[in-house]
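Enquirer: sequence unknown, structure follows:
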């Protein structure tokens, strides 16, 4: 038997109202409330909460509160990752952020999406697609990364960009929709 959680992570239509998923989101929100209420003096408490909340937290990874996510357990941070204030990760599918990736404030990562067909959307099930952000990337403030996107290693995404399609490694990309501006290989 396939659970709604398994369907969600497989990129299939699933019901977010499933009791297991509702409970998982409630648990994440409790941990997020605790995390977001800590003070700068409670660094060890923050690190412990992130270990409980996230799928993986690499050494020296850090998230500035406030921070928001759906499940937490589907978010995997590499070593030295830094997420600035007010980042939101809808981790209904996996989000892998490579070593030394840096995010500006208010970055939004959305794995969740809904059917385009109105009847299917009104029926209730939704979808989610994984996101991968390469190592050593810089994601500027206010960037939105859409479902199913991969951003390559060493890439810079300009502030305010909306990333709707994969962006290769070693480039600077900007805009809405985000497009490659120049290569960093030269």
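Expert: Noted; the coordinates are in hand. Because the structure is predicted, anything quoted here is derived from the model rather than measured.
Enquirer: for the rest of this, base every contact and every neighbour count on C-alpha atoms.
Expert: Noted.
Enquirer: which strands and helices sit next to the longest helix seen in the chain?
Expert: In the chain, with assignment by DSSP state H, the single longest helix is helix 19-36. Applying 3 or more C-alpha pairs under 8 Å, 6 or more residues apart in numbering; DSSP states H and E, one finds that helix 19-36 makes contact with helix 4-9, helix 43-53, strand 67-69.
Enquirer: another structure for you, compare them:
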């Protein structure tokens, strides 16, 4: 836990409202960063399952059972990431977790995906001292995110949704839909017909 005064609490309240804050104002959160542990995790042997699991439990805010997170992965903090059971994250997964990223059960994420809770103002005069805003990301159960997807601040991806490769997700995606594109848009619902997809002939 961080020992906070009134000024720090005021900054956290502003962050929680999605308002702008600066790097200097947020510097009191530095002890929550897990950069050294992430560095260590990314250099563990793939076969050292117990060692990798122990490190993940120290890095992440919470982590479920049967989690696979391939190296390397990157995170601003690590401690603001919460992952459910039966998670698979492929290589080069990046969490920009200035605020919480919550990932449900049975989620699969392909290579080179970025989940970013943080953005910056459009006007350059507002970007002094790395001024930014942050909004949490929620990925519900059984979502599949394709390669090279970027999920932007404040987005919720609904249960069972599929996000096509290369998409930029800037708005919420409803459950049980396929969405793709820049910006990412729903192209169709997921239906019982998809149960037959790529099955061997009977």
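Expert: Structure's in. What do you need? Given the structure is predicted, the values throughout are model-derived calculations rather than measurements.
Enquirer: about what we covered before: please name whichever of the helices and strands packed on helix 19-36 of the first structure is nearest to residue 32 of the first structure.
Expert: Nearest of those to residue 32 of the first structure, taken as C-alpha to C-alpha: strand 67-69 at 6.8 Å.
Enquirer: now the following helix or strand past the closest one: which residue numbers in the second structure?
Expert: Next along the chain after strand 67-69 of the first structure, taking DSSP states H and E as the criterion, comes strand 75-77. Under TM-score structural alignment, strand 75-77 of the first structure corresponds to residues 81-83 of the second structure.
Enquirer: and for stretch 45-62 of the first structure?
Expert: Under TM-score structural alignment, the match for stretch 45-62 of the first structure is residues 51-68.
Enquirer: list the contacts of residue 66 of the first structure.
Expert: 35-36, 85-87 (C-alpha atoms under 8 Å, 6 or more residues apart in numbering).
Enquirer: ok, 6 Å please
Expert: By C-alpha atoms under 6 Å, 6 or more residues apart in numbering, residue 66 of the first structure lies in contact with 36, 85-86.
Enquirer: try residue 164 of the first structure
Expert: So residue 164 of the first structure contacts residue 146 (C-alpha under 6 Å, 6+ apart).
Enquirer: does residue 162 of the first structure touch residue 177 like I think?
Expert: Yes. Using C-alpha atoms under 6 Å, residue 162 of the first structure is in contact with residue 177, at 5.3 Å.
Enquirer: which one of the two has more residues nearby?
Expert: Higher neighbour count among residue 162 of the first structure and residue 177: residue 162, with 20 against 11, using other C-alpha atoms under 10 Å.
Enquirer: return the residue of the second structure aligned against that one.
Expert: By TM-score structural alignment, residue 162 of the first structure lines up with residue 168.
Enquirer: for residue 89 of the second structure, see how far away its match is.
Expert: When C-alpha to C-alpha, to the nearest Å is applied, the distance between residue 168 of the second structure and residue 89 of the second structure equals 18 Å.
Enquirer: hang on, the earlier thing: ok, and the contacts of residue 66 of the first structure in the second structure?
Expert: Retained in the second structure by both residues aligned by TM-score structural alignment, their matches' C-alpha atoms under 6 Å are the following of the contacts of residue 66 of the first structure: 36, 85-86.
Enquirer: looking at those, which is nearest residue 30 of the first structure?
Expert: Taking C-alpha to C-alpha as the measure, residue 30 of the first structure lies nearest residue 36 of those, at 10.0 Å.
Enquirer: ok, how many other residues are close to that closest one?
Expert: Neighbours around residue 36 of the first structure, by other C-alpha under 10 Å: 14.
Enquirer: what about the residue mapped onto residue 144 of the second structure from the first structure, distance to residue 157 of the first structure?
Expert: Aligning on TM-score structural alignment places residue 144 of the second structure opposite residue 138 in the first structure. Taking C-alpha to C-alpha as the measure, residue 138 of the first structure falls 6 Å from residue 157 of the first structure.
Enquirer: how much space separates residue 36 of the first structure from residue 118 of the first structure?
Expert: 37 Å.
Enquirer: residue 10 of the first structure now?
Expert: 22 Å.
Enquirer: what does residue 139 of the first structure give?
Expert: Residue 139 of the first structure sits 33 Å away from residue 118 of the first structure, going by C-alpha to C-alpha.
Enquirer: so for these two, which sits in the more crowded spot?
Expert: residue 139 (26 against 9).
Enquirer: so how far is residue 85 of the first structure from the more buried one?
Expert: 13 Å.
Enquirer: ok, now residue 149 of the first structure?
Expert: Residue 149 of the first structure is 22 Å from residue 85 of the first structure, by C-alpha to C-alpha.
Enquirer: residues contacting residue 88 of the first structure?
Expert: 68-69, 108.
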